[in-house]
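> what follows is a predicted structure for the sequence shown.
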Amino acid sequence: MRVLFVTSEVHPLIKTGGLADVSGALPPALEKLGLSVKVLLPGYPAVMQKIARSEIGTPIDIPGPLGTTSARLLPVRYGALDLLVLDAPDLFTRPGGPYNAPGGQDWPDNQFRFGALCHAAAWLSLSDTPLGWRPDILHGHDWQAGLAVAYCHLWGQHGRPRTVFTVHNLAYQGQFAAENVPHLRLPWEAYRHDGLEFWGGMSFLKAGLWYADQLTTVSPTYAREIQTPELGCGLDGLLSMRSSNLAGILNGIDDTEWNPGIDPFMPATFSDSKMAGKATVKRALQVASALTPDPQTPLFCVVSRLTHQKGLDLLADCLPDLVGRGAQFVLVGTGDPALEHRYRMLAAAYPGRISAQLKYDEGFSHLVIGGSDAIIVPSRFEPCGLTQMYGLRYGTLPVVRRTGGLADTVTDATPAAIENGSATGFTFDHADAAGLSWALSRALDLWKHPKLWKQVMRSAMTHDNSWDKAALDYQALYEGLLAKPL
């Protein structure tokens, strides 16, 4: 079975969030099951720089590329990934991030940048290309790949692959003016309520949701939540209508990269059966974060983008009480300038107790998650979440709001769950400071009972969050699609 992944970011080449982790880890997991998976992604400067050290196959020119005068595909084997990099300098060779200019604003031609990515995917899927490989399944990820699904449906009258569209975060929808429809080589007949139209404009995300043969999202709970007005982002009606074609498949993590027994970013290693090394990592983290070294002090952490979605304004309200009760806290992340300023001020007000590392650093994130005692994920909504799974793997107990994938991966440390060995963290229901404060208090109370804390740590560390089950679920989904007539 041949599968084409269409994605805007892939770890370790380019990353802004969990989409990159999924795009980097799921294809190798599928290949272990015998599938042939190629990953199509844009040739951003960071990507081009990294693949330059790899063996690049013969470039393949794309006829009539969208949004630029010339574009080509570069076949690259990069570690465990079989890549097709879209080399289109007019569209992607520029400063800033994958989606934003250096000042933070969206690139004004994002519809053509990611339209070109989708056009390339459709060309690979519907033509006999020099690659000599056509997918049986086109699997698009998030709004940036939505038009790939639409193109296959609208242009594939003489045969097309089955299409799967995965929503990683419904809040990001790729909305553009309706005038772009013909410039993106889409027929005006598709610009209607049962098609591309969305609130007077057009939406790449809606295109994927409407035209894909199968929809998935990244956790079972989130699949249910997005069919409600509260979390449906205006698309709950469409998602409810397509509920028979919507599946929630829980993300996994790369349990080789995130493995406390071999992690090169930490000064010591440990496991569920040999935990002594975690104390060494904790001290190293306290020193690196300018926190007072003390093994008896419970150390909480956050590794996250600083956004309203992540509920970090709620946490800021709780921190004075948390450190007042004897805890320490370290944050790693960037985002909303107002939130950055607030955490910077909290760190200044509580030296040695609160540390705000306002940066993104993959290696330091490993040290933080490995050395902390608990990781806080107070999201207002969370399609899946990965940091809580990293926390589980490292015995860093998650404190999470019971939503989306957080609800599917963390078992609350109730007395009954502790007794039967299923407890792995602490959960709360309401997206407010009171609910979060209650969960943090429960964590502090359990910390006073070291034997019980270590028991929950072991349960967390032995919880299987690898990609193995998800890969099997996707394989079954693909096979089910191929068994049905178009």
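Great, that's in hand.
> please count neighbours and contacts with C-alpha atoms only from this point.
Will do.
> how many residues are close by residue 325?
12 (other Cα atoms under 10 Å).
> ok, longest helix in this protein?
helix 110-126 (DSSP state H).
> what does stretch 43-58 contact?
13-14, 74-78, 85-89, 92-95, 98 (Cα atoms under 8 Å, 6 or more residues apart in numbering).
> buried ones in that stretch?
When burial is assessed from 16 or more other Cα atoms under 10 Å, stretch 43-58 yields the following buried residues: 43, 44, 45, 47, 48, 51, 56.
> quick one: contacts of the longest helix of the chain?
Counting contacts by Cα under 8 Å, 6+ apart, the residues touching helix 110-126 from outside are 4, 6, 8, 40-42, 62, 65-67, 86, 91-92, 99, 129, 133-135, 138, 144-149, 151-152, 156, 159-161, 174, 176, 180, 184.
> tell me the buried residues within those.
4, 6, 8, 40-42, 62, 65-67, 86, 91-92, 99, 133-135, 138, 144-149, 151-152, 160-161, 174, 176, 184.
> narrow those residues to those in helices?
Counting by DSSP H, the buried ones among the contacts of helix 110-126 place 91, 92, 146, 147, 148, 149, 151, 152 in helices.
> which two from those residues end up farthest apart in space?
Between all members of those, the longest pairwise span (Cα to Cα) is found for 92 and 152 and amounts to 23.6 Å.
> okay, pairing it with this:
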Amino acid sequence: MTIRALHVASELYPLLKTGGLADVAGALPPALIERGADVRALLPGFPAVLAGLTDLHPVAQLGRRFDTPGVTVERGTLPSNGLVVYVIRAESLYNRPGNPYLNDEHVPYGDNAQRFALLGWVAAQLAQQLDPAWSAQIVHAHDWHAGLAPAYLKAAERQHGRPVARSVFTVHNLAYQGVFPAHQFGQLGLPDDFFNISGIEFYGQLSFLKAGLFYSDRITTVSPTYAREIQTLSQGGGLDGLLRHRSHDLSGILNGVDYAVWNPTDDALLDTHYSATRLAGKSACKEALQKRFGLAQKSDALLFGVVSRLTEQKGLDLLLGGVPEIIRHGGQLVVFGTGDPALENGLKRVAQSHPESVAVELGFDETLAHTIVAGSDVIAVPSRFEPCGLTQLYALAYGSLPLVHCVGGLADTVADASLENLADDLATGFVFERFEPKGLAAAIRRAFALYDRRTEWKATQRRAMRQDFGWGASAERYLALYRELI
């Protein structure tokens, strides 16, 4: 029996990307299709999404929904792989340039509750013959934007007296909870008793994330360690009680890497290619990176790279304190991303004082991200918490040894270059246990110490590049979950 599954998300690479969610939404459906499932996606009709699909045609006219006239659902195709994508066309809700969630002042749109309630509602309709040619047996909702889909499915089940589809809810980051004022509940069209502590109510407000956690049949998150961490008071974001209560329905499944996009042997965004057996091209990538950022052209300087949102969650405040340690040992640092203005300015000040050693560029650009991952010797991901993290997985594939804090998916994917791990052929990077300056400084020193032992450094690079974090194993685990539910 072929399982019909609908993936519901607010972004999907290559159509629209603000973070790792888009990479997962773009890579997991094709991996499931490869394994025999019939998978489609549902997205809001943001301009970039509509522009990137081919063969768009109407599936259903919905008229006025959530105080919005002229809502239609259309079906199109993603040209790169043929994935069938449903889109919700609602001009007044989605036709806004720039960031899909925030206005020009970086403030969340005032109607985000309606914008993303509509996404969840349409997902539930696609399990109830909204498209006469196809209906979902599994609705797989991603993050808070899709959190109401399981709630609308449970409401439909009550109405019909039987389940209309099963639901899986994946938490990519528990810190983003989709919280709105209680008075907006009336606009959602859910049964009155859903506004309840056993439901969508969260400290007197509504939480779309909580709706997903409460009403879904199964919950997954993006690494085994993060699945344990979110059941604790310190990392549970006020939802640890609910998550502990549902621990038998909760599992951690690691995100994968799309090696068609991230592979140094044939990366379309790189000028020079290399592999684990032919590492020579990597030094050309390093040279190009030093040149691009105006750093001293020293082939033997240990080059640290950062591609990240510049926020406290990502541990960039801790890294800023560790920069003197890198400079003192003759290392270099390239930082690329945007975020907290105080961190941006702090990093820029260091770069101005040490232009030979430190370079900072604000923005996001996929090509430059690949250039930094390929050209760096070490990629730093010192996050305070990290549900899965993809950057360290890209770094491993490119032989750029990750330097990470021992949390979430970082703990699950990187083995520290301790003496015993080096002796046992296990080391793939540098891991610090406690989130404090001493721990980070020690990891930085371990990186310099290993770099001085070139034979061992090269062996560790090759070991890192042989790690397989492709989508295969993860897709199999999701399929097993779908089969259990059906």
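That came in fine, so what should we check first? Quick caveat: nothing in here was measured; it's all calculated off a predicted structure.
> circling back: and the buried residues of stretch 43-58 of the first structure as JSON lines, adding secondary structure and distance to residue 221 of the first structure?
Listed next are these as JSON lines, based on DSSP: H, G, I helix; E, B strand; the rest coil; distance: Cα to Cα, whole Å:
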{"residue": "43", "secondary structure": "coil", "distance to residue 221 of the first structure": "34"}
{"residue": "44", "secondary structure": "coil", "distance to residue 221 of the first structure": "34"}
{"residue": "45", "secondary structure": "helix", "distance to residue 221 of the first structure": "37"}
{"residue": "47", "secondary structure": "helix", "distance to residue 221 of the first structure": "34"}
{"residue": "48", "secondary structure": "helix", "distance to residue 221 of the first structure": "37"}
{"residue": "51", "secondary structure": "helix", "distance to residue 221 of the first structure": "37"}
{"residue": "56", "secondary structure": "strand", "distance to residue 221 of the first structure": "41"}
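> for the counterpart of residue 408 of the first structure in the second structure, what is the enclosing helix or strand?
When the two structures are superposed using TM-score structural alignment, residue 408 of the first structure falls opposite residue 412 in the second structure. For residue 412 of the second structure, the enclosing helix or strand under DSSP states H and E is helix 408-413.
> what's that helix packed up against?
Taking 3 or more Cα pairs under 8 Å, 6 or more residues apart in numbering; DSSP states H and E as the contact definition, the neighbouring helices and strands of helix 408-413 of the second structure are helix 224-229, helix 391-397, strand 401-405.
> so how far is stretch 377-396 of the first structure from its chain's centroid?
11 Å (Cα atoms, centre = their mean, to the nearest Å).
> which bit of the second structure covers that stretch?
Using TM-score structural alignment, stretch 377-396 of the first structure corresponds to residues 381-400 of the second structure.
> compute the first-to-last residue distance for the matching stretch.
Using Cα to Cα, to the nearest Å, the end-to-end distance of stretch 381-400 of the second structure comes out at 12 Å.
> and among the helices and strands packed on helix 408-413 of the second structure, the most buried is which?
Of those, the one with the most neighbours on average (mean count of other Cα atoms under 10 Å) is strand 401-405, at a mean of 30.
> from what I can see the match of residue 408 of the first structure touches residue 224, true?
Yes. In terms of Cα atoms under 8 Å, residue 412 of the second structure counts as a neighbour of residue 224; the distance is 7.4 Å.
> from residue 90 of the first structure, how far out is the closest residue to residue 388 of the first structure other than its chain neighbours?
With sequence-adjacent residues excluded and distances taken as Cα to Cα, 6 or more residues apart in numbering, residue 388 of the first structure is closest to residue 398, at 5.6 Å. For residue 398 of the first structure, the distance to residue 90 of the first structure under the criterion Cα to Cα works out to 44 Å.
> ditto for residue 121 of the first structure
Residue 121 of the first structure sits 18 Å away from residue 90 of the first structure when distances are taken as Cα to Cα.
> give me the more crowded residue out of these two.
For residue 121 of the first structure versus residue 90, the count of surrounding residues by other Cα under 10 Å is larger for residue 121: 29 against 13.
> that one matches what in the second structure?
Under the pairing rule here (TM-score structural alignment), the equivalent of residue 121 of the first structure within the second structure is residue 123.
> how much space between that match and residue 138 of the second structure?
Where residue 138 of the second structure is concerned, residue 123 of the second structure sits at a distance of 10 Å (Cα to Cα).
> what do those two both touch?
Between them, residue 123 of the second structure and residue 138 share these contacting residues under Cα under 8 Å, 6+ apart: residue 6.
> circling back: in strands only, show me the contacts of stretch 43-58 of the first structure.
Secondary structure from DSSP state E places 74, 75, 76, 77, 78, 85, 86, 87 of the contacts of stretch 43-58 of the first structure in strands.
> next, format those as TSV and append distance to residue 242 of the first structure.
As requested, those are arranged in TSV below (distance: Cα to Cα, whole Å):
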residue	distance to residue 242 of the first structure
74	36
75	35
76	36
77	37
78	36
85	32
86	32
87	35
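> ok, so of those, who is nearest residue 196 of the first structure?
residue 86 (24.8 Å).
> show me what contacts the closest one?
Contacts were defined as Cα under 8 Å, 6+ apart; by that measure residue 86 of the first structure touches 40, 41, 42, 43, 71, 72, 73, 74, 117, 120.
> go with 6 Å
42, 43, 72, 73 (Cα atoms under 6 Å, 6 or more residues apart in numbering).
> which one in the first structure is aligned with residue 232 of the second structure?
Residue 232 of the second structure maps onto residue 228 in the first structure, by TM-score structural alignment.
> did I read that right, that match in a helix?
No. Judged by DSSP: H, G, I helix; E, B strand; the rest coil, residue 228 of the first structure forms no part of a helix; its state is coil.
> and the gap between it and residue 65 of the first structure?
Using Cα to Cα, we find residue 228 of the first structure at a distance of 39 Å from residue 65 of the first structure.
> so residue 21 of the first structure versus residue 2 of the first structure, what's the distance?
Taking Cα to Cα as the criterion, residue 21 of the first structure is separated from residue 2 of the first structure by 21 Å.
> meant to ask about residue 416 of the first structure
Remark: distance between residue 416 of the first structure and residue 2 of the first structure (Cα to Cα) = 46 Å.
> one more: residue 243 of the first structure?
26 Å.
> same question for residue 304 of the first structure.
Between residue 304 of the first structure and residue 2 of the first structure the distance, using Cα to Cα, works out to 34 Å.
> with neighbour numbers in mind, choose between these two.
For residue 304 of the first structure and residue 2, the more surrounded residue by other Cα under 10 Å is residue 304, and the numbers stand at 20 against 17.
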